[in-house]
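> generate coordinates for the sequence data below:
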Amino acid sequence: MTANTPDPTARRRISSTPVLRSALIWGLLVGLLVAGVFALVGGMVAGADGAWSGVLGALVGIVFPAFTALSILLGNRWYGHPQWLQIFFAVVLGTWLLKFVLVIIALLLLFQVEWLERGIFALAVIVAAVASLVVDIVVLSRMRLPGASDVDLPTADSIDD
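Purely as a prediction, here's the structure:
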């Protein structure tokens, strides 16, 4: 293995990986629940247009917050590489900027759709985004992480007297 290639076992040692994966899985499940609820509510309030507006709103409210966790997981793939921090922050910042632009484009395009029920859509986005934050808080609070993570401590064999 050369100095420029990442250590393939390093990814397993990063303590944030299981937390982020768990947050993404639970976020997807909660997002599906929110989409189902808003499909029903939107359908009762405004018919098929309301149902689709609720589903789209839930999708926007869940997918875009997930970009952050995905970018961190992607950036962690270079853990062990000599320029890991530079690559990590470039990936996270680049993804954040991409997410910012995509949210603006998506909202501009969606608000031009005639059948979109804006009230249901907006409420679904807000509820899904808040649900995503709650999932993140719950997952992070239940994960057991050491106070000093990702540190290799010396062993008795490695200490020379």
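> please make it C-alpha for all contacts and neighbour counts, starting now.
OK.
> distance check, I62 against L116.
18 Å (Cα to Cα, to the nearest Å).
> can you tell me the centre-most residue of the protein?
Nearest to the geometric centre of the chain sits A66, at 2.2 Å (Cα atoms, centre = their mean).
> need the contact list for that one.
24, 27 (Cα atoms under 8 Å, 6 or more residues apart in numbering).
> element containing it?
Element membership of A66 [criterion: DSSP states H and E] is helix 16-76.
> ok, and for whichever helix or strand comes after that helix, which residues are buried?
Per DSSP H and E, helix 16-76 leads on to helix 84-110 as the next helix or strand towards the C-terminus. For helix 84-110, the neighbour count (16 or more other Cα atoms under 10 Å) marks 84, 87-88, 91-92, 95-96, 99, 110 as buried.
> so after helix 84-110, what's the next helix or strand?
Next along the chain after helix 84-110, taking DSSP H and E as the criterion, comes helix 118-142.
> another sequence for comparison is provided below:
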Amino acid sequence: MTVAPLLTRALLYGAIVAVAVAVVAGTAGWLASGLPGLLGGLLGAALSAVFLGLTAVSMLVAGRVTRGDAGNPLFFGIVLGVWVLKLVAFVVAAILTRNWDAVDPVVFFWAVIAAVLGSLIGDIVALARTRIPYVSDIELPGDPPKVR
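Presented below is the predicted three-dimensional model:
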């Protein structure tokens, strides 16, 4: 059993949300404060997409490395390792952009909030629409016998 279809659909929906947030936040930022607002909206959407996408990608990679065994400690090591890298990268990005005059911090903040909420909604929709079998290795009447 694999959750790859769910994660790839969540990545697709997350990318769509990130593009939509980039367009809306970039336009609103441009109208509100010019170039710094545009950059704040685009940077907020881009950073959110990267950070949120890394979680699904790390689970896909971990699933492939462990051949679908989610109980394998290596699976958790990969996912947790990527999470720690995301945390460090977020702190570094926050420090670097804190006093950066080229980015409007208010537009940046609201773009990040919108991208995170939109991505969560996309994850819920992906979960609701993806068909994942929860029973495996059964034989139905009329199926050819399995060779083991």
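> and the TM-score between them?
Here the superposed chains carry a TM-score of 0.87, computed using TM-score structural alignment, normalised by the length of the second structure; 144 aligned residues with a Cα RMSD of 2.2 Å.
> I62 and L116 of the first structure: which has the busier surroundings?
I62 (30 against 19; other Cα atoms under 10 Å).
> the more buried one corresponds to which position in the second structure?
Mapped onto the second structure by TM-score structural alignment, I62 of the first structure lines up with A49.
> also V45 of the first structure?
Match for V45 of the first structure (TM-score structural alignment): A32.
> now V34 of the first structure
Per TM-score structural alignment, the equivalent position to V34 of the first structure in the second structure is V21.
> what's that match in contact with, if anything?
41, 45, 111, 114-115.
> looking at the first structure, which of those residues hold up?
Retained in the first structure (both residues aligned by TM-score structural alignment, their matches' Cα atoms under 8 Å) from the contacts of V21 of the second structure: 45, 111, 114-115.
> compare the residues you listed and tell me which is most surrounded.
A45 (31 neighbours).
> doesn't G118 make contact with that one?
No: at 10.6 Å, A45 of the second structure does not count as touching G118 under the criterion of Cα atoms under 8 Å.
> quick check: S48 of the second structure vs N72 of the second structure, distance?
29 Å.
> how about I132 of the second structure?
As judged by Cα to Cα, I132 of the second structure and N72 of the second structure stand 21 Å apart.
> R144 of the first structure: helix or strand, and which one exactly?
Applying DSSP H and E, one finds R144 of the first structure in no helix or strand.
> so who does the residue in the second structure that it lines up against touch?
Residue pairing (TM-score structural alignment): R144 of the first structure is matched to R131 of the second structure. Applying Cα under 8 Å, 6+ apart to R131 of the second structure gives no contacts.
> just A122 of the first structure next, same as before
G57.
> aligned counterpart of it in the second structure, please.
In the second structure, A122 of the first structure lands on F109 (TM-score structural alignment).
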